[in-house]
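Participant: how does the following fold in three dimensions:
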Amino acid sequence: MQPSTKEGGNLPDIIRAGSFHEFLTQLHARYGPISGFWFGQVYTVSIASPELFKQHTHASERPPILYRLFEPTFGSASILYTNGEEFRIRKRQYDRAFGHTRLSSYFHMFQKATDRLVENWSKKEPGDYIPLCEDTFVFAVRAALFTILGEYFEDDGLMIKFKTAYETY
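Facilitator: Next up, the predicted model:
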């Protein structure tokens, strides 16, 4: 796809589409399962076919601008911002612990974290305040830490201390 503007590339097209997802849906409907567009001044290739995606799993160069939105959450040292040989090394290491086959061994821990959240919310009366940000943060971190450290963070008190330390840091 040709850029709409020199500086913004196809960003105006993304805005017109209503969302990045809608833009990509339209892009692939028009240009096919592997298509290119300009994300600002960075030429970016999008793949919308599982078969084609499998052929490109070795790709280790991704425009960091695509993930800039997540930088405050994951930090600039995240694998999202790593390319080249460093990306390949880290991906191999992470895949051993978090690859598709390994994730199935964590399902019971995810289910346990989910059951705990559902139990806490089901104790609420209609109209009771639900600290949604705190509860979902605790849920997400608990699920992640279960996979890394086991059930050590099962205690809600430890989770709140972790959240406080996280927010302080």
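Participant: for the rest of this, base every contact and every neighbour count on C-alpha atoms.
Facilitator: OK.
Participant: run through the helices of the chain in chain order.
Facilitator: All helices of the chain, identified by DSSP state H, fall at 11-17, 20-31, 50-55, 71-74, 84-98, 100-103, 107-122, 132-149, 156-168.
Participant: any chance of those in JSON lines, plus mean neighbour count and distance to Phe39?
Facilitator: As requested, the helices of the chain are arranged in JSON lines below (neighbours: other C-alpha atoms under 10 Å; distance: least, C-alpha to C-alpha, whole Å):
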{"stretch": "helix 11-17", "mean neighbour count": "16", "distance to Phe39": "6"}
{"stretch": "helix 20-31", "mean neighbour count": "15", "distance to Phe39": "11"}
{"stretch": "helix 50-55", "mean neighbour count": "11", "distance to Phe39": "20"}
{"stretch": "helix 71-74", "mean neighbour count": "12", "distance to Phe39": "17"}
{"stretch": "helix 84-98", "mean neighbour count": "13", "distance to Phe39": "20"}
{"stretch": "helix 100-103", "mean neighbour count": "12", "distance to Phe39": "30"}
{"stretch": "helix 107-122", "mean neighbour count": "14", "distance to Phe39": "35"}
{"stretch": "helix 132-149", "mean neighbour count": "16", "distance to Phe39": "30"}
{"stretch": "helix 156-168", "mean neighbour count": "12", "distance to Phe39": "32"}
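Participant: I'd like the structure of this one too, to check against the first:
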Amino acid sequence: MELTLIRGDITEQQVDAIVNAANSSLMGGGGVDGAIHRRGGPEILQECRRLRAGQYGGGLPTGRAVATTACRLPARWVIHTVGPVYSRSEDRSELLASCHVESLRVADELGAASVAFPAISTGLYGWPVDDAARIALDAVRAADTSVREVRFVLFDAAAYAAFEACL
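Facilitator: Coordinates of the predicted model:
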């Protein structure tokens, strides 16, 4: 698998699937989630509402992933995953790793060859970016996947530097 880092906007990536750092409601929010919903258009929210009306009535559990179409984004699909909130008193790194592995599992089910990830849980959820980078890269490297290209699309210089140091 080809593993690359890009500093930029994940909503501009021309890949098969963009990973959304979603909240469990799947109804949009701030940060990456809000940007994907705004740029992708209301159809993404409509698909998320259908998911909530069906098997995810209680919300998408942390560490799991589910896909919708990407609508107006330059990708084919959006893979929504719920990252864990960082905790100093509880090791939640397995949940963060699961976000990446589960997203790649969903990508495989879709037949996606290229996937773009943001720095999951490093924004409002407070995960230290250097630790999140290590967990994310280790999880992707160890994943049993047919995805040929994984991009980490990092919005700012600090996140890019943290991922670069781990790569």
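Participant: fetch the TM-score of the aligned pair.
Facilitator: With the length set by TM-score structural alignment, normalised by the length of the second structure, the two chains reach a TM-score of 0.24; 70 aligned residues with a C-alpha RMSD of 5.4 Å.
Participant: related to what we said a few turns ago, just send the helices of the first structure back as JSON lines, with distance to Phe37 of the first structure too.
Facilitator: Listed next are the helices of the first structure as JSON lines, based on distance: least, C-alpha to C-alpha, whole Å:
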{"stretch": "helix 11-17", "distance to Phe37 of the first structure": "9"}
{"stretch": "helix 20-31", "distance to Phe37 of the first structure": "8"}
{"stretch": "helix 50-55", "distance to Phe37 of the first structure": "17"}
{"stretch": "helix 71-74", "distance to Phe37 of the first structure": "22"}
{"stretch": "helix 84-98", "distance to Phe37 of the first structure": "22"}
{"stretch": "helix 100-103", "distance to Phe37 of the first structure": "30"}
{"stretch": "helix 107-122", "distance to Phe37 of the first structure": "37"}
{"stretch": "helix 132-149", "distance to Phe37 of the first structure": "33"}
{"stretch": "helix 156-168", "distance to Phe37 of the first structure": "37"}
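Participant: ok, which of these comes nearest Tyr43 of the first structure?
Facilitator: Nearest to Tyr43 of the first structure among the helices of the first structure is helix 11-17 (11.8 Å), distances taken as C-alpha to C-alpha.
Participant: and that closest one, what does it pack onto?
Facilitator: helix 20-31 (3 or more C-alpha pairs under 8 Å, 6 or more residues apart in numbering; DSSP states H and E).
Participant: show me what the helix it packs on is packed up against.
Facilitator: Going by 3+ C-alpha pairs under 8 Å, 6+ apart, helix 20-31 of the first structure lies up against helix 11-17, strand 34-39.
Participant: please redo it, this time with the cut-off set to 7 Å
Facilitator: helix 11-17 (3 or more C-alpha pairs under 7 Å, 6 or more residues apart in numbering; DSSP states H and E).
Participant: so Asn20 of the second structure sits against Val82, correct?
Facilitator: No - contact criterion C-alpha atoms under 7 Å: Asn20 of the second structure and Val82 do not qualify, at 8.3 Å.
Participant: which of these two has more neighbours?
Facilitator: Asn20 (32 against 26; other C-alpha atoms under 10 Å).
Participant: in a strand, that one, correct?
Facilitator: Yes - under DSSP: H, G, I helix; E, B strand; the rest coil, Asn20 of the second structure falls within a strand.
Participant: quick one: Arg151 of the second structure and Ala136 touch, right?
Facilitator: No - using C-alpha under 7 Å as the test, Arg151 of the second structure is too far from Ala136 to be in contact (11.4 Å).
Participant: ok, these two, which is more surrounded?
Facilitator: More neighbours surround Ala136 than the other of Arg151 of the second structure and Ala136, with 25 against 19 (other C-alpha under 10 Å).
Participant: how about residues contacting the helix or strand harbouring that one?
Facilitator: Here Ala136 of the second structure sits within helix 129-142, counting by DSSP states H and E. With contact meaning C-alpha atoms under 7 Å, 6 or more residues apart in numbering, helix 129-142 of the second structure is reached by Ser93, Ala97, His100, Val101, Thr122, Ala159, Ala162, Phe163, Cys166.
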